[in-house]
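J.: Give me coordinates for this.
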Amino acid sequence: MEDTQTQEKTGFQHLFMQLNRAYAAKCFSQMTELGIHPGQIPILLLLAKRVEMSQREIAEELCVKPPTVNVMVQRMEKAGLIGRRHDEKDQRITRIFLTDQGYEMKKKVAEQIELNERYAFMGFSDAEKCLFRRFMEQIVANISCIPEEKTENLQEKERLTSD
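T.: Take a look at the predicted model:
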């Protein structure tokens, strides 16, 4: 059995966090240099696909709270990346859309993301990349099965560790 210190440095939790921090730090720096906050990228990519959406639709699609979307939309509008217009059928609804400047930013962001992925997967074969994607998808699905309760179910823990 590994000692606690070794386990902390080699465990999956440590590797996930290390990967996330390293990638997020690189992306934050690059996106800031491009003139966009990394948290705004999902909205940028979503609007590029869907053309226009209400803030509520954006929040639902991205699984974030409407006030979070509101703050991002205000900042993106101030930066000239998005615009707003009233829905033709229901004037109470405001539609959010990318401006020409927003589409240009989306293009730059997509190019940077593609370049980052090429760097991240240097030395991986197509089969390995496919397998890695499959593993990550399975991990995401498995994480959704982790119970929310703070108390541990010892039988479940024993079942998982005996596999």
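
J.: Please count neighbours and contacts with C-alpha atoms only from this point.
T.: Will do.

J.: Distance of Gly123 relative to Glu117?
T.: Per C-alpha to C-alpha, to the nearest Å, Gly123 is found 12 Å from Glu117.

J.: now Arg95
T.: 32 Å.

J.: So which residue is smack in the middle of the chain?
T.: With distances taken as C-alpha atoms, centre = their mean, Pro42 lies nearest the centre of the chain, 6.8 Å away.

J.: Distance check, the closest residue to it other than its chain neighbours against Ile139.
T.: Closest residue to Pro42 in three dimensions, ignoring its sequence neighbours and counting by C-alpha to C-alpha, 6 or more residues apart in numbering: Leu62, at 7.4 Å. In this view, Leu62 and Ile139 are 19 Å apart by C-alpha to C-alpha.

J.: And for Glu114?
T.: Taking C-alpha to C-alpha as the measure, Glu114 falls 23 Å from Ile139.

J.: Let's compare: structure for the following, please.
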Amino acid sequence: MELDVLSTPGHLISLAARGFARLSEARLKPLGFGVGHLPVLVALRDGQASNQRDLARFARTEQPPMAQMLARMERDGLIARAPDPADGRSSRITLTETAQARLPDAIATLLRGNQEALHGFTDAEAGQLVDLLTRLIANLDQVASAEA
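T.: From the prediction side, this is the model:
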């Protein structure tokens, strides 16, 4: 029996991801954020990155798209750049007060959207879904690394 390509995990996860992205974009826009900003905002808030290279690594993206996003975020007053005293070729990136003030509302908005999307799931099912997706992402990362 041939597997229906529209019922594969890859396709269904893609549909779910697009649904989450549409919902999140619409809800974050009034706060001045986009879905793509979230890894940068969280990394800077938590002190896990402070330059473009580290932010790209944290967000699992390439440097050119990260540079473009950071330029837009700087233009929109969400981040500030200053020379890195440890590396003259690099800039230290920080959140502006505006971004810091809006971030809790953005996180609450995203968490509410996740709760709504998981309506009817038990806590155990939601936890299992997170565990399964985490394992899937690790497998995909491993496959991509092996092919690189």
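
J.: Can you give me the neighbour number for Phe97 of structure 1?
T.: 24 (other C-alpha atoms under 10 Å).

J.: my bad, Met66 of structure 2
T.: Neighbour tally, Met66 of structure 2, other C-alpha under 10 Å: 21.

J.: That one and Gln52 touch, don't they?
T.: Yes: here Met66 of structure 2 reaches Gln52: they are 7.0 Å apart, a contact under C-alpha atoms under 8 Å.

J.: Can you tell me the closest non-neighbouring residue to whatever residue of structure 2 lines up with Ile96 of structure 1?
T.: When structure 2 is aligned by TM-score structural alignment, Ile96 of structure 1 is paired with Ile93. Spatial nearest neighbour of Ile93 of structure 2, chain neighbours left out: Arg81 (4.6 Å); criterion: C-alpha to C-alpha, 6+ apart.

J.: who's in contact with the one helix or strand Ile93 of structure 2 maps to?
T.: Ile93 of structure 2 is part of strand 87-95, with elements assigned from DSSP states H and E. Applying C-alpha atoms under 8 Å, 6 or more residues apart in numbering, the contact partners of strand 87-95 of structure 2 are 41, 44-45, 50-52, 78-84.

J.: Just the buried residues from those residues, in ChimeraX please.
T.: Buried residues within these, by 16 or more other C-alpha atoms under 10 Å, are selected in ChimeraX with:
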select :41,44,45,50,51,52,78,79,80,81
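
J.: mind checking how far the aligned residue in structure 2 for Glu117 of structure 1 is from His37 of structure 2?
T.: For Glu117 of structure 1, the aligned position in structure 2 is occupied by Asn114, per TM-score structural alignment. Distance from Asn114 of structure 2 to His37 of structure 2, counting by C-alpha to C-alpha: 17 Å.
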